[in-house]
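Q: Coordinates only, no sequence provided:
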């Protein structure tokens, strides 16, 4: 085989250089993946792979018209990639300029999420008892950068005290949503898209509609504390869980955050129409 012949013809030094070259390429690819992880670029990459696969199929089946369309898409794809991935490319260049592109910082995700849930529980409990309205959205796989840009940047550690202070009435940042990104408070006073569904219960206010709206377009977890009743609610994947006790809230938040497949049905689970399931 030509490949094996080329290997046997190389000196040990050349083999070592080639191995290092391959490892460096894989390392760069890995770092690029970590940069776009958690943003909408992940979904866009899936679309690009789909287009490439479709193009290969059209070539194999000799589908001329569809193949010509796919060829045009690929021809202009490089320019489209630059436009689409502009935020990620800018972030990579900024990290490269700060010397952080190849830095490794392994965090204990389980302890960080546990800390998040503990801070959320304490703050939600405090606000629910005093009927302080709150809206907190937690980024998961789909990026929330476009909504973060509508608010006031913070980039702060998550503490129950800070979360409570952000929603104290008549303070500059109490209106809008707090968005948590990568286990940090990314921004406050953010605008979330309101759900336009005509089937939402009329008793739900703007906070609940915003929480449902963001859950319909992303996979974010959003926590709501009602200003009128102090009730605790949670939205995820287009579902609204209303009137949760603090214990149920902690369990549901932990299950959804860790991606548990099985969730026990209980009386506090409501769908987005405001009716009890089951």
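A: Arrived safely, thanks for sending. Please read all numbers here as calculations on a predicted model, not as lab measurements.
Q: make it CA atoms for all contacts and neighbour counts henceforth
A: OK.
Q: Let me see the residues that make contact with the helix or strand that contains residue 161.
A: Using DSSP states H and E, the element containing residue 161 is helix 160-166. Contacting residues not belonging to helix 160-166 are listed as 119, 120, 122, 123, 124, 126, 127, 173, 174, 188 [CA atoms under 8 Å, 6 or more residues apart in numbering].
Q: take a look at this one as well, against the first:
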């Protein structure tokens, strides 16, 4: 029977069937992304490629070896990844298997926020100057290239160590991309706005400057007063309290805001020297 002769409902059912299969494949890829299962998939792909090439060029020995590896490989996968398979089945039973990718992204984002909160609180109490810029939609690769590439997992300890005075990386900005420390000692453009108080130093002008050309969120810790400020969309919010800083940064960076989130309270605009 020709495809065009199929009834309309059968035609639609085939389309839905294909879309569902692709959706499941996509979700499975999102689940294994960033886990050790990715390396396993790469290894399987290499074995299949070698088997395909050996079949074309009639390499009988290699073909038989790879054929046996594939034959027994599935049993090995079940044994090696037994904990991961069990965990996936448990999530399937709870109906959470397809929400894992988004929840993982949200967990990573919240982990990054906690690292920033802890590091900023530590540095503010000890008046350690800091400049941390978090990339959002607008790419910041041009500014990353001006610094020292790190590509490290975000942690409070790493951020604190970077900004310890008289260390090689403390002078400049840290740029965070996709929940990772992309680079340190980066140069950011200075704002030329005449509305910035002259009592503010280079860090604050750089924070405002980068917020004028990107949609990034930038945090500044003053080394003179320990005051914490935040910039976004060319605006400088100065001398934020600990609670207000957490509230603002969470509102701007967390992917999904729960119903329990409190709307931002008024921001503290005290004129206080914090260059």
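A: Nice, thanks for sending it over. This structure is a prediction, so every number in the text was calculated from the model and none was measured.
Q: Could you check how far the residue nearest to the spatial centre of structure 2 is from residue 188 of structure 2?
A: What sits nearest the mean C-alpha location of structure 2, by CA atoms, centre = their mean, is residue 178, with 2.5 Å. Applying CA to CA, to the nearest Å, one obtains 19 Å for the distance of residue 178 of structure 2 from residue 188 of structure 2.
Q: Equivalent analysis for residue 158 of structure 2, please.
A: Using CA to CA, which is the criterion applied here, residue 158 of structure 2 is 20 Å from residue 188 of structure 2.
Q: Likewise for residue 38 of structure 2?
A: As for residue 38 of structure 2, its distance to residue 188 of structure 2 is 36 Å (criterion: CA to CA).
Q: These two - which one has more neighbours?
A: Remark: of residue 38 of structure 2 and residue 188, residue 188 carries more neighbours, 27 against 14, as counted by other CA atoms under 10 Å.
Q: Could you find the counterpart of the more buried one in structure 1?
A: Aligning on TM-score structural alignment places residue 188 of structure 2 opposite residue 192 in structure 1.
Q: hang on, its match in a helix?
A: No. For residue 192 of structure 1, which was evaluated using DSSP: H, G, I helix; E, B strand; the rest coil, the result is coil, with no helix membership.
Q: just checking, it touches residue 209?
A: No. Using CA atoms under 8 Å, residue 192 of structure 1 and residue 209 do not qualify as a contacting pair, with a distance of 9.2 Å.
Q: which residues touch residue 224 of structure 1?
A: Contacts here follow CA under 8 Å, 6+ apart; on that basis residue 224 of structure 1 touches 133, 134, 135, 136, 207, 208, 211, 232, 233, 234.
Q: quick one: the strands in structure 1?
A: Counting by DSSP state E, residue ranges of the strands within structure 1 are 134-138, 152-156, 177-181, 184-190, 221-225, 232-236, 239-244, 269-270.
Q: can I get these in a markdown table with distance to residue 258 of structure 1?
A: Compiled in a markdown table, the strands of structure 1 are given as follows (distance: least, CA to CA, whole Å):
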| stretch | distance to residue 258 of structure 1 |
| --- | --- |
| strand 134-138 | 13 |
| strand 152-156 | 23 |
| strand 177-181 | 15 |
| strand 184-190 | 17 |
| strand 221-225 | 11 |
| strand 232-236 | 13 |
| strand 239-244 | 17 |
| strand 269-270 | 18 |
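Q: From the chain's centroid, how far away is the lengthiest helix in structure 1?
A: The residue-count maximum for a helix in structure 1 (DSSP state H) belongs to helix 12-36. Here helix 12-36 of structure 1 is found 28 Å from its chain centre; the criterion is CA atoms, centre = their mean, to the nearest Å.
Q: can you list contacts of it?
A: Residues beyond helix 12-36 of structure 1 that count as contacts (CA under 8 Å, 6+ apart) turn out to be 7, 42, 88, 91, 92, 101, 102.
Q: follow-up on the earlier one: contacting residues for the residue mapped onto the residue nearest to the centre of structure 2 from structure 1?
A: If you follow residue 178 of structure 2 across to structure 1 using TM-score structural alignment, you land on residue 182. Contact criterion CA under 8 Å, 6+ apart gives residue 139 as the residues in contact with residue 182 of structure 1.
Q: quick one: the nearest residue to residue 212 of structure 2 once chain neighbours are set aside from residue 42 of structure 2, how far?
A: If you skip the residues right next to it in sequence, residue 212 of structure 2 has residue 234 as its closest partner in space, 4.5 Å away by CA to CA, 6 or more residues apart in numbering. Here the distance between residue 234 of structure 2 and residue 42 of structure 2 works out to 44 Å (CA to CA).
Q: So the two - more neighbours on which side?
A: Counted by other CA under 10 Å, residue 234 of structure 2 and residue 42 do not tie: residue 234 has more neighbours, with 19 against 11.
Q: That one is in contact with residue 211, isn't it?
A: Yes. Checked against CA under 8 Å, the pair residue 234 of structure 2 and residue 211 is within contact range at 4.9 Å.
Q: What residue in structure 2 is paired with residue 212 of structure 1?
A: Under the alignment (TM-score structural alignment), residue 212 of structure 1 pairs with residue 208 of structure 2.
Q: Next, count neighbours for that match.
A: Neighbours around residue 208 of structure 2, by other CA under 10 Å: 30.
Q: again with residue 152 of structure 2
A: 13.
Q: what's near enough to touch the closest residue to it other than its chain neighbours?
A: With sequence-adjacent residues excluded and distances taken as CA to CA, 6+ apart, residue 152 of structure 2 is closest to residue 181, at 5.1 Å. By CA under 8 Å, 6+ apart, the residues touching residue 181 of structure 2 are 150, 151, 152, 153, 154, 174, 175.
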